[in-house]
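Novice: Provided below are the primary sequence and the corresponding predicted coordinates.
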Amino acid sequence: MSPPLVLSRNSLSFSRQPIYEKHFILALNIEIFRGGLNLSFVGGVDVGATSTKSIIIDFKGRLLGRGIGPGVNPFTMGYEAAAEIMVKTLSEAMRGVCEFKDLACVVFGSTGLETIKSRELVKSLIEKKSGISKVFVVTDSRIALEGALGGGEGIVVYAGTGSFAIGKNARGDVHKAGGVGFLMSDEGSGFYLGHQALRAAVRDLDGRGERTVLTRRVLDHFGVEIPEELMPKLYVKPIDTSAIAALAPIVTQAAEEGDRVARKIVESAAGELVNLVEAVARKLNMTALEFPLASAGGVFKSELIHGLFCSMIKERLPRAYLIEPRFKPVIGAVIMALKNAGISVEKGLLDELEASQRRLVDIP
């Protein structure tokens, strides 16, 4: 039997290895290199309202490039402009690493694209602008799920300015609760806490509600003396939900100090977040199962809210066990990209992704 014949050229090695004594197979072993024929890269893009983050990794999970761009709001800027920012931010991560044609798959997880129609439209625009052969556009909650659980099953609950819970069961079914904006949802979020504080302050001053330290603290926060002076600050177009959510730490601090009204608001917020998780668990037939539950978002930085949430979860979903999110959402996007490129995401690759994530300390 003849020994294998190996020819090397420009980091490509062609191995001719015998199958039987007189028959050979030509195996193409593609190594990571810059330029030329190469589909050993995938990309992930986390498209948020504040900023857009992108990364490029190889099939072994090694971080090769990253980019940061402006935030995106498809409702106000339009789909064309949103897609342009997504592609430009991706190209920042690709600089000096690869070209669009070298990408086996890219997953974009975006805010503001909750309908299939909107995601398909943006996908089409990205494909036209980049020529990438395999593009997936999903919601930002979807990549948060994949990142927090490392691509596995379980539930993630998020409470920042807004709120939602999203989960995946062993069959791969996915369900989300909440996350459709402050007018229709966002219970338990920073906005919810701030909004309830504003209402409590007005009721206190009107004489319709219980006295609370929140009244003075809310007015001082905005630099006003009476609620009427708040109106031009709050009733603007579009409504600045983050300005209202900024009241959340004031509420949690007052609750920790023993203010009864603030305590009721905090308990209500924790209960609403548990409701989100329970709704997802019911839809996915997971209420009687053991599953990981990850919590994320600024609201959970409050030890009081986190503690109340954990206690309520133990009562209502006793087999759920709490974990810290394993990866950032942008890593969740590349996990999805790897799977869609046909790469098995197992322990060794996940460990390498953790090493890559440690290099993303400046990307939230």
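Specialist: Thanks, I have it.
Novice: alpha carbons only for contacts and neighbour counts from here, please
Specialist: Will do.
Novice: My guess is Asn340 contacts Leu103. True?
Specialist: No: Asn340 lies out of contact with Leu103 (CA atoms under 8 Å); the separation is 11.9 Å.
Novice: of these two, who's got more company?
Specialist: Between Asn340 and Leu103, Leu103 has the larger neighbour count (other CA atoms under 10 Å), namely 25 against 18.
Novice: State the distance from that one to Ser130.
Specialist: Distance, Leu103 to Ser130, by CA to CA, to the nearest Å: 10 Å.
Novice: Which neighbouring elements make contact with the helix or strand harbouring Ser311?
Specialist: Element membership for Ser311 (DSSP states H and E) is helix 303-316. For helix 303-316, the helices and strands in contact under the criterion 3 or more CA pairs under 8 Å, 6 or more residues apart in numbering; DSSP states H and E are helix 248-256, helix 260-283, strand 320-323.
Novice: Next secondary structure after the shortest one?
Specialist: Using DSSP H and E, the next helix or strand after strand 320-323 towards the C-terminus is helix 329-340.
Novice: Buried residues in the very next helix or strand once past that following helix, which are they?
Specialist: Past helix 329-340, further along toward the C-terminus, the next helix or strand under DSSP H and E is helix 347-357. Under the neighbour-count criterion of 16 or more other CA atoms under 10 Å, helix 347-357 has 349-350, 353-354, 356-357 buried.
Novice: separation between the most centrally placed residue in the chain and Gly152?
Specialist: When CA atoms, centre = their mean is applied to the chain, the residue found nearest the centroid is Ala144 (3.0 Å). Look at Ala144 and Gly152: by CA to CA, they are 12 Å apart.
Novice: what residues are up against Glu210?
Specialist: Counting by CA atoms under 8 Å, 6 or more residues apart in numbering, Glu210 makes contact with 200, 203-204, 261.
Novice: and it, how far is that from Gly162?
Specialist: Taking CA to CA, one finds Glu210 at 27 Å from Gly162.
Novice: count of residues packed around the closest residue to Tyr192 other than its chain neighbours?
Specialist: Counting by CA to CA, 6 or more residues apart in numbering, the nearest residue to Tyr192 once its immediate chain neighbours are dropped is Asp186, at 6.6 Å. By other CA under 10 Å, 27 other residues sit near Asp186.
Novice: Next one: Asp186 relative to Arg282, how far apart?
Specialist: Distance of Asp186 to Arg282, given as CA to CA: 19 Å.
Novice: Presented hereafter is structure B, for comparison with structure A:
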Amino acid sequence: MAIKLIADSGATKCSWILLENDKKTKVATSGLNPYFIQPVDISNVLSQSLLPKLKNKNVDEVYFYGAGLDSLENRKIMKKVLNKAFLDATIEINTDLIAAARATCGHHKGVVSILGTGSGCAYFNGKKIVQQQNGIGYILGDEGSGAYLGRKVLQYFLYKTFDEDLMNAFEKKYNSSRAEILNNTYLKPFPSQYLAGFSAFLSENRGHYMVENIIEDGLNDFIVTHLYKFREAWTMPLHFVGGIAYAFKDVLKELCNTYELELGNIQKQPIEALASYHQ
């Protein structure tokens, strides 16, 4: 039986599962998004963080799904790097939207969305994606994502929109100055991950009306801006993948009920379902 390696990479981390007969080996590494990390650094992550844990297994097939692979050039980069790491393996490169679709829809039709550090959505016909809303990044878009919600948290803090309780809670948790926040946002690498980290503040302060407003407004922006572009959204289940979708699934359910949309599967991470798909 072929030894298969499946990977699901976001902007922040990459989850791997090695399938060998009935045995599963799980490995986690840093995210491998070609938009943010150079090929040599991707190779270093593979050689230092992944391959030693696979114990020199002779992998036959690699299925790599990830953020930043919507461009042909980035897919070529990733395939070239993986070919060097797994010399005898067949390599298949796919986007994170394909990962979400295969994980939630299997071989059935559906509209699938990613709400993680970034966001995106697509209509899947059971075999391939035939329409998608391409993300435009954390500065111009990514509505409903962790970066989008985290940015709102920082706005409320820096503009002193939060009431006294939330201002105190923020200061106690993060102990960050205005200068430090601006420096991390505008000058340091990986600002989208930095912004997304502040979405945790929302999870920890559920029930406060300001927090609930930020969550609901952010997810509503995603539905109206993106899901409304698909006529299939009104007739087929809406599936979601990602930490934000999973953390705030109650809000998604409420919004779908309000708009009379059918809520489908919500998965925090698609890697287990992808392993089953390829098994």
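Specialist: Good, I have the coordinates. Bear in mind that the values here come from a model prediction, so they are computed numbers and not experimental data.
Novice: before we move on, back to that, of all the helices and strands packed on helix 303-316 of structure 1, which lies closest to Ile56 of structure 1?
Specialist: For Ile56 of structure 1, the closest of those is strand 320-323, at 26.8 Å, according to CA to CA.
Novice: quick revisit: could you say which helix or strand holds the residue nearest to the centre of structure 1?
Specialist: Assigning secondary structure by DSSP H and E places Ala144 of structure 1 in helix 140-148.
Novice: which residues in structure 2 does that helix align to?
Specialist: Aligned using TM-score structural alignment, helix 140-148 of structure 1 spans residues 96-104 in structure 2.
Novice: Ok, stretch 9-23 of structure 1 next?
Specialist: Under TM-score structural alignment, there's no match for stretch 9-23 of structure 1.
Novice: Buried residues, that stretch. List them.
Specialist: Buried residues in stretch 9-23 of structure 1, counted by 16+ other CA under 10 Å: 12, 14-18.
Novice: now stretch 251-266 of structure 1
Specialist: Of all the residues in stretch 251-266 of structure 1, those buried under the rule 16+ other CA under 10 Å are 251-256, 259-263, 265-266.
Novice: circling back: contacts for the match of helix 140-148 of structure 1 next, please.
Specialist: Stretch 96-104 of structure 2 is contacted from outside by 8-10, 65-67, 69, 110-114, 120-122, 124, 128-129, 239-241, 265-267, 270-271, 273-274, 277, using CA under 8 Å, 6+ apart.
Novice: Now Asp70 of structure 2: closest residue in space, sequence neighbours ignored.
Specialist: Counting by CA to CA, 6+ apart, Asp70 of structure 2 lies nearest to Thr95, which is 6.0 Å off, once chain neighbours are set aside.
Novice: For Glu216 of structure 2, see how far away the one you found is.
Specialist: 27 Å.
Novice: for Pro189 of structure 2, same thing?
Specialist: For Pro189 of structure 2, the distance to Glu216 of structure 2 - CA to CA - is 29 Å.
Novice: Looking at the buried residues of helix 347-357 of structure 1, which is nearest Glu228 of structure 1?
Specialist: Nearest to Glu228 of structure 1 among those is Gln357, at 47.1 Å by CA to CA.
Novice: Just to check, that closest one is in contact with Val330?
Specialist: No: taking contacts as CA under 8 Å, Gln357 of structure 1 lies outside contact range of Val330: 9.5 Å.
Novice: Which parts of structure 2 are strands?
Specialist: Ranges of strands in structure 2, per DSSP state E, are 4-9, 13-20, 23-30, 61-66, 90-95, 110-115, 119-124, 129-133, 238-241, 263-267.
Novice: Packing partners of the fourth one?
Specialist: Using 3+ CA pairs under 8 Å, 6+ apart as the contact definition, the elements that strand 61-66 of structure 2 packs against are strand 4-9, strand 90-95, helix 96-105.
Novice: Highest mean neighbour count out of the ones you listed?
Specialist: Of those, the one with the most neighbours on average (mean count of other CA atoms under 10 Å) is helix 96-105, at a mean of 26.
Novice: what's the mean distance for it versus structure 1?
Specialist: By mean CA distance after the TM-score superposition for structure 1, the fitted helix 96-105 of structure 2 averages 2.3 Å away from its aligned residues in structure 1.
Novice: where's that helix relative to the chain centroid, distance-wise?
Specialist: What separates the centre of helix 96-105 of structure 2 from the centre of its chain is 11 Å, taken as CA atoms, centre = their mean, to the nearest Å.
Novice: how big is the angle separating that helix from strand 90-95?
Specialist: Calculated by axes from the mean of the first three to the mean of the last three CA atoms, to 10 degrees, helix 96-105 of structure 2 forms an angle of 90 degrees with strand 90-95.
Novice: Give me the angle between helix 96-105 of structure 2 and strand 129-133.
Specialist: Angle of helix 96-105 of structure 2 versus strand 129-133, following the same axes, to 10 degrees, is 120 degrees.
Novice: Distance to Ile57 of structure 1 added to the helices and strands packed on helix 303-316 of structure 1, as a markdown table?
Specialist: Output for these, formatted as a markdown table (distance: least, CA to CA, whole Å):
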| stretch | distance to Ile57 of structure 1 |
| --- | --- |
| helix 248-256 | 37 |
| helix 260-283 | 32 |
| strand 320-323 | 26 |
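Novice: right, so of the ones you listed, which gets closest to Ala93 of structure 1?
Specialist: strand 320-323 (30.1 Å).
Novice: Now do the closest one: which elements does it pack against?
Specialist: The criterion is 3+ CA pairs under 8 Å, 6+ apart, and the helices and strands that strand 320-323 of structure 1 contacts are strand 291-296, helix 303-316.
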